[in-house]
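**Student:** Next input, structure requested:
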Amino acid sequence: MTFHFILFTITIKKRTYSGEQLEQFVLQQQNEQERQERIQQLQNK
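**Tutor:** Below is the predicted model:
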């Protein structure tokens, strides 16, 4: 996890989301980050 992602998650937590919404949002972010990393790896080949 990147530092930016951790800060982003903390910022989101400060807003009043329900636990379930927050959990889904965090999962979405992780999936997006993994996708970006995969795209970068493919481009670097």
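**Student:** Could you use CA atoms for every contact and neighbour count after this?
**Tutor:** Fine.
**Student:** secondary structure element for residue 24?
**Tutor:** Per DSSP states H and E: residue 24 is located in helix 19-44.
**Student:** And that helix, how far out from the chain middle?
**Tutor:** 5 Å (Cα atoms, centre = their mean, to the nearest Å).
**Student:** for comparison, sequence B:
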Amino acid sequence: MAYADADFATKETIFITKGIDFIAKEINSAMYNIGFITEKIDFVVK
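**Tutor:** As a prediction, the model looks like this:
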């Protein structure tokens, strides 16, 4: 039974890690989009 619990905990950890990685990529993408929008505004202002 302890083995099954350990296996489940490992899968949970992997799942959480993938979730954090996905969130990090989403934030990175949002940052890139903000930078792109800022450049567009800058271009329009000039």
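**Student:** TM between them?
**Tutor:** Overlay of the two chains. TM-score (TM-score structural alignment, normalised by the length of structure 1): 0.62; 30 aligned residues with a Cα RMSD of 1.8 Å.
**Student:** follow-up on the earlier one: list the buried residues in the helix holding residue 24 of structure 1.
**Tutor:** Buried residues in helix 19-44 of structure 1, counting neighbours by 16 or more other Cα atoms under 10 Å, are found at 22, 26.
**Student:** can you tell me what part of structure 2 it aligns to?
**Tutor:** Helix 19-44 of structure 1 lines up with residues 9-34 of structure 2 when matched by TM-score structural alignment.
**Student:** how big is the offset of that stretch relative to structure 1?
**Tutor:** Compared with structure 1 after fitting, stretch 9-34 of structure 2 has a mean deviation of 0.2 Å; criterion: mean Cα distance after the TM-score superposition for structure 1.
**Student:** related to what we said a few turns ago, which neighbouring elements make contact with the helix holding residue 24 of structure 1?
**Tutor:** Here helix 19-44 of structure 1 touches helix 3-14, going by 3 or more Cα pairs under 8 Å, 6 or more residues apart in numbering; DSSP states H and E.
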